[in-house]
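**Q** coords please:
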Amino acid sequence: MSHTRALRNRFVDAEGSLGERLRTARWERFRRLFPGIEGMTVVDLGGTADMWLRAPLRARHVHLINLEPHPADLPDWITAENADVTDPEVAAKLGSYDLVFSNSTIEHVGGYSQRRRFVAAVEQLAPLHWIQTPYRYFPVEPHFVAPGFQFLPLAARARLVRHWPLTHSRPGSAEEGMAAVINIELLTRTEMRHLFPHSTLLSERVLGVTKSLTAVRAERAPEPAAASAD
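**A** Predicted coordinates for the structure are as follows:
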């Protein structure tokens, strides 16, 4: 393992890393809000089988929707398909579930109109939801583990991502660099409230600073969210 990959793992991926501790705490919060998860059918928009296989809980059934390929060998409680849920025809064919789950996906769907279609699918697919996204004003951009990266001009981000040592997969060309950054649009609290006006908006904090936001419609009422400026 390279030195830079090891450094990224220390912060994001490895057992005991900050990222792993935050994921564990997130699952605990999720379980409190959805105590009946073991008996629920879940559609995961943008999720992976690996995430559910590593999770400290299990739904009755999980259906994954992702543009990326899925593993061929899945357990019988997980099914998957390659599709774009922002396409209304795709969403209409998916049927209904108990819960829509989505982790760090809405910021990737590509612009406000696509986010509105994503939200329409969420509302159509299930009565309950958990939609998490990184917070725009957290000091470190989470995809690239780069301080202030999201506030740079697009051209600067496309150049920097080709050299930044903590990037997960470093682009090899200018074109790949632009493709890596152009469709990541981190959301603010105001935008999430606008998109999910009837949901509770929860904040995940690190050292008192909001790191991510989650729009929730749950079995149990979430704890009241603290008032905060954008």
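
**Q** all contacts plus neighbour counts: C-alpha atoms, from now on.
**A** OK.

**Q** any chance you could map the helices in the chain?
**A** 3-11, 18-33, 49-54, 88-93, 112-125, 154-160, 174-181, 189-195 (DSSP state H).

**Q** Show me which positions of stretch 68-78 end up buried.
**A** 70, 78 (16 or more other C-alpha atoms under 10 Å).

**Q** contacts for that stretch?
**A** 48-49, 60-64, 80-82 (C-alpha atoms under 8 Å, 6 or more residues apart in numbering).

**Q** ok, back up a step: could you dump the helices of the chain to TSV with mean neighbour count and distance to residue 204?
**A** Below are those laid out as TSV (neighbours: other C-alpha atoms under 10 Å; distance: least, C-alpha to C-alpha, whole Å):
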stretch	mean neighbour count	distance to residue 204
helix 3-11	15	17
helix 18-33	15	8
helix 49-54	13	19
helix 88-93	13	29
helix 112-125	18	21
helix 154-160	16	26
helix 174-181	16	24
helix 189-195	15	12
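
**Q** Another sequence for comparison is provided below:
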Amino acid sequence: MKKLIRHVYDTNLPNSWASKLRKKRFSLFTSILDSLPSSIKILDVGGTVSFWENLGFFNEQIKDVEITLLNLKFTQTSSTHPKIKEVIGNATNMVNFQSNEFDIVFSNSVIEHVGDYDMQNQMATEIRRVGKRYFVQTPNLFFPIEPHFVFPLFQFMPINFRVWLLTNFALGWYDKVADKQQAKSIATSIKLLRRRQFLNMFPEAQLYEEKFFGLTKSFIVYGEFS
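**A** So this is what the prediction gives:
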């Protein structure tokens, strides 16, 4: 079971299903870029420099591209890449940016972290405001393995049991948590979305569903405005 879970989620394994899925997802994204003018401004909400470098994005020499990373705080090592700049800001209130400032807004597994449904909807509204197009991915609530804690059906378990698991075991990307209140905060901070909820936030979007053994692991919405 552990080998299967690692194969599903570990993007550090070059032949893992997760790595192949990420490459396929990125191929869909670059196909959208191909239809855009030669000079492209991308906003990555919640992204990192290493994400783009590990994908070899700049090695591809796709087009003249400038990427802005928006995060609540800077990473330990700020970007030195000439095509990437980092900006401190909030995904639910992008006061840093003007309407239609970016050719496309990209966000990968971030919207489930910003708060409740109202906060998620605010993030979606801001994405649609500052970008002429968007490409947003999020995990599926009903996929049987919760992607952050990498534990079967974790998202549907009673909160007290989730807290017990977190205070007794290292789960997924989280070390064992000593404090119960902190464990509760971690367990409730991630709000996975249903398909319909996600589409309601992006009503004009096209939907792509990433599959694993016939089950939808995550959703991607992408679209543009006339």
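
**Q** quick one on the thing from earlier: PyMOL command for the buried members of the contacts of stretch 68-78 of the first structure?
**A** The PyMOL selection below is limited to those of the contacts of stretch 68-78 of the first structure classed as buried (16+ other C-alpha under 10 Å):
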select buried, resi 48+49+61+62+63+64+80
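
**Q** Could you check how many residues crowd around residue 208 of the second structure?
**A** 15 (other C-alpha atoms under 10 Å).

**Q** Tell me which residues touch it, please.
**A** Per C-alpha under 8 Å, 6+ apart, neighbours of residue 208 of the second structure: 219-221.

**Q** what residue of the second structure matches up with residue 122 of the first structure?
**A** With TM-score structural alignment defining the correspondence, residue 122 of the first structure maps onto residue 127 in the second structure.

**Q** Could you do residue 135 of the first structure as well?
**A** Aligned partner of residue 135 of the first structure by TM-score structural alignment: residue 140.

**Q** For that match, which residues are in contact?
**A** Per C-alpha under 8 Å, 6+ apart, neighbours of residue 140 of the second structure: 192-195, 216-219.

**Q** Next, find the distance separating the aligned partner of residue 50 of the second structure in the first structure from residue 19 of the first structure.
**A** Alignment note (TM-score structural alignment): residue 50 of the second structure maps to residue 50 of the first structure. Separation of residue 50 of the first structure from residue 19 of the first structure (C-alpha to C-alpha, to the nearest Å): 16 Å.

**Q** what's the answer for residue 213 of the first structure, then?
**A** 15 Å.

**Q** cool, residue 165 of the first structure as well?
**A** Distance from residue 165 of the first structure to residue 19 of the first structure, by C-alpha to C-alpha: 18 Å.

**Q** now do residue 93 of the first structure
**A** 35 Å.

**Q** before we move on, the earlier item: closest one to residue 140 of the first structure among the helices of the first structure?
**A** Nearest to residue 140 of the first structure among these is helix 3-11 (11.6 Å), distances taken as C-alpha to C-alpha.

**Q** Who are the packing partners of the closest one?
**A** Contacts defined by 3 or more C-alpha pairs under 8 Å, 6 or more residues apart in numbering; DSSP states H and E place helix 3-11 of the first structure against helix 18-33.

**Q** with the second structure superposed, average distance for the helix it packs on?
**A** Taken against the second structure, helix 18-33 of the first structure registers an average deviation of 1.5 Å after superposition, with mean C-alpha distance after the TM-score superposition for the first structure.

**Q** For that helix, name the packing helices and strands.
**A** For helix 18-33 of the first structure, the contact count by 3+ C-alpha pairs under 8 Å, 6+ apart identifies helix 3-11 as packing neighbours.

**Q** The helix it packs on versus helix 18-33: what angle between them?
**A** With axes from the mean of the first three to the mean of the last three C-alpha atoms, to 10 degrees defining the directions, helix 3-11 of the first structure sits at 30 degrees from helix 18-33.

**Q** got a list of contacts for helix 3-11 of the first structure?
**A** Contacts for helix 3-11 of the first structure (C-alpha under 8 Å, 6+ apart): 17-19, 145, 165-168.

**Q** how about a cut-off of 7 Å?
**A** The set of residues external to helix 3-11 of the first structure that reach it, using C-alpha atoms under 7 Å, 6 or more residues apart in numbering, is 17-19, 165-166.

**Q** now stretch 122-131 of the second structure
**A** Residues contacting stretch 122-131 of the second structure (C-alpha under 7 Å, 6+ apart): 91-94, 97-105, 201-202.

**Q** rerun at 6 Å
**A** If you take C-alpha atoms under 6 Å, 6 or more residues apart in numbering as the criterion, stretch 122-131 of the second structure is touched by 91-92, 99-105, 201.

**Q** for the second structure, longest strand please?
**A** strand 215-224 (DSSP state E).

**Q** after superposition, how close is that one to the first structure?
**A** With mean C-alpha distance after the TM-score superposition for the first structure, strand 215-224 of the second structure averages 1.1 Å from its match.

**Q** how much does that strand deviate in direction from helix 117-130?
**A** 40 degrees.

**Q** helices and strands around strand 215-224 of the second structure, which ones?
**A** In terms of contacts (3 or more C-alpha pairs under 6 Å, 6 or more residues apart in numbering; DSSP states H and E), strand 215-224 of the second structure is packed against strand 133-139, strand 206-212.

**Q** With respect to burial, which of these scores highest?
**A** Comparing those by mean neighbour count (mean count of other C-alpha atoms under 10 Å), strand 133-139 ranks first with a mean of 24.

**Q** in the superposition, what's the average offset of that one relative to the first structure?
**A** Looks like 0.4 Å for strand 133-139 of the second structure (mean C-alpha distance after the TM-score superposition for the first structure).

**Q** could you give the angle of that strand to strand 206-212?
**A** Using the same axes, to 10 degrees: strand 133-139 of the second structure against strand 206-212 is 30 degrees.
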